[in-house]
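Peer 1: structure, please.
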Amino acid sequence: MSGVVLNLSDTGLAGTLLVLGGARSGKSRFAEGQVTALPGPRLYIATGRAWDEEMQARIAQHKAERAHAGWQTVEEPLDVPGVLERHTHIPVLLDCLTLWLTNLLLEEQDVEAQSTRLLHSLSTRAAPTVLVGNEVGLGIVPDNVLARRFRDEAGRLHQRLAAQAGQVVFVAAGLPMVLKGQKPA
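Peer 2: Got it, this is the predicted structure:
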């Protein structure tokens, strides 16, 4: 992943990098590298919730890894647009969109309205923003209504963001592939 540093100097959606990939693809590591290459301070918006002990341990490990790297962390499972609006002038890493979407669905919130609000928040940003999402549409059709809705909503959200983001990268096996925006040198 070294050698791939994208230009995130633009503001608003032009300064937004969408990083997609599967589970354990290296997408979060790539995204973190993009933001840590920028001058601090930097903000990490964590959307995951600790529903069980294993997830509690994961969250604690991630916090410990970021603590020495100069990250300010905000844990926000639902009001991601609000956090973005309150921190418009510092680089932000949002990890991850699909956990945020899960939280919205579980809380029975209006996904369309929240997605629109997210896009608006991104358009007003004065600093780079890196968004991480799990690409879940490459597998089989889920066997239940909630899982199919989740897959469909994630696909729609990613498409809306990709259409307007300045840059989009897909990460597989730790290798970033630029889908939109500046190509690596």
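
Peer 1: going forward, measure contacts between C-alpha atoms and count neighbours the same way
Peer 2: Will do.

Peer 1: longest helix of this structure?
Peer 2: helix 145-164 (DSSP state H).

Peer 1: flag every buried residue along that helix.
Peer 2: Neighbour counts using 16 or more other C-alpha atoms under 10 Å place 150-151, 153-155, 157-158, 161-162, 164 of helix 145-164 among the buried residues.

Peer 1: here's the other one to compare against:
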Amino acid sequence: MSLPPLSFVTGGARSGKSAFAERLARLGPATHGYIATAEPWDEEMRDRIARHRLDRGTGWHTVEAPLDLPAALSQTQGAVLIDCATLWLTNHLLADHDLDAETARLLDALARHAAPVIIVSNEVGWGIVPDNALARRFRDAQGRLNQRLAARADLAVAVIAGLPLVLKGTLPGGMA
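Peer 2: Model (predicted):
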């Protein structure tokens, strides 16, 4: 079975969602596209990004796109993994961009991409209600973004403790 046109992988922090998404992407062609949305704001984040690159290994063509995912998608050919929608949304929120407009642009770009796309996103709504307006705005926006991505996805998977739970669609052969 080949990769679905759009796969959505979600889960909590350190749930194993990125590792699962990378395994899923490896079912596609030998060269994998990777769009990274993280910005190295501090030393800890630079270390985290470096660890992600080492964990992925070779065979990935990486494009850095903290804000303009539609442009990054238009620059890639073949299957691509976007990691992650949460940092992308955070970048737009902190830049005070129109989140609805940016989400619409992203959804349009995903629909136009000719090859399979896997997009990773954090599930942030299982915790306590944040104590400040910005954090509540982020939590709500992330929940809405995840709902829209999952609605469009052919495959939606929640990863919990490293284990995939299929929410929608069917895992390609070799995945469990």
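
Peer 1: drop the TM-score for these two in here.
Peer 2: Here the TM-score for the pair of chains, by TM-score structural alignment, normalised by the length of the second structure, is 0.93; 173 aligned residues with a C-alpha RMSD of 1.4 Å.

Peer 1: returning to what we had before: save the buried residues of helix 145-164 of the first structure as JSON lines, and put in distance to residue 8 of the first structure too.
Peer 2: Shown next, in JSON lines, are these (distance: C-alpha to C-alpha, whole Å):
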{"residue": "150", "distance to residue 8 of the first structure": "30"}
{"residue": "151", "distance to residue 8 of the first structure": "29"}
{"residue": "153", "distance to residue 8 of the first structure": "27"}
{"residue": "154", "distance to residue 8 of the first structure": "24"}
{"residue": "155", "distance to residue 8 of the first structure": "24"}
{"residue": "157", "distance to residue 8 of the first structure": "21"}
{"residue": "158", "distance to residue 8 of the first structure": "19"}
{"residue": "161", "distance to residue 8 of the first structure": "16"}
{"residue": "162", "distance to residue 8 of the first structure": "15"}
{"residue": "164", "distance to residue 8 of the first structure": "14"}
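
Peer 1: picking that back up, against the second structure, where does the longest helix of the first structure fall?
Peer 2: Mapping helix 145-164 of the first structure onto the second structure (TM-score structural alignment) gives residues 133-152.

Peer 1: residues near the counterpart of residue 73 of the second structure in the first structure, how many?
Peer 2: Per TM-score structural alignment, the equivalent position to residue 73 of the second structure in the first structure is residue 84. Applying the criterion other C-alpha atoms under 10 Å, we find 23 residues in the vicinity of residue 84 of the first structure.

Peer 1: now residue 84 of the first structure: how far from residue 178 of the first structure?
Peer 2: Per C-alpha to C-alpha, to the nearest Å, residue 84 of the first structure is found 25 Å from residue 178 of the first structure.

Peer 1: what about residue 176 of the first structure, which helix or strand?
Peer 2: strand 175-180 (DSSP states H and E).

Peer 1: show me what counts as buried in that strand.
Peer 2: 175-178, 180.

Peer 1: what residues does that strand touch?
Peer 2: Residues outside strand 175-180 of the first structure that contact it (C-alpha atoms under 8 Å, 6 or more residues apart in numbering): 1, 4, 26-27, 30, 166-171, 184.

Peer 1: possible to save these as TSV with distance to residue 127 of the first structure and neighbour count?
Peer 2: Formatted as TSV, those follow (distance: C-alpha to C-alpha, whole Å; neighbours: other C-alpha atoms under 10 Å):
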residue	distance to residue 127 of the first structure	neighbour count
1	23	12
4	20	16
26	24	20
27	21	27
30	18	21
166	13	21
167	14	25
168	17	24
169	19	24
170	22	23
171	23	23
184	21	12
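
Peer 1: how about the contacts made by the counterpart of residue 49 of the second structure in the first structure?
Peer 2: Superposed on the first structure with TM-score structural alignment, residue 49 of the second structure falls opposite residue 59. Neighbouring residues of residue 59 of the first structure by C-alpha under 8 Å, 6+ apart: 48, 50.

Peer 1: state the distance from residue 59 of the first structure to residue 133 of the first structure.
Peer 2: 17 Å.

Peer 1: pretty sure residue 19 of the first structure is in a strand, no?
Peer 2: Yes: under DSSP: H, G, I helix; E, B strand; the rest coil, residue 19 of the first structure sits within a strand.

Peer 1: that one contacts residue 27, correct?
Peer 2: Yes: counting by C-alpha atoms under 8 Å, residue 19 of the first structure touches residue 27, with 6.3 Å between them.
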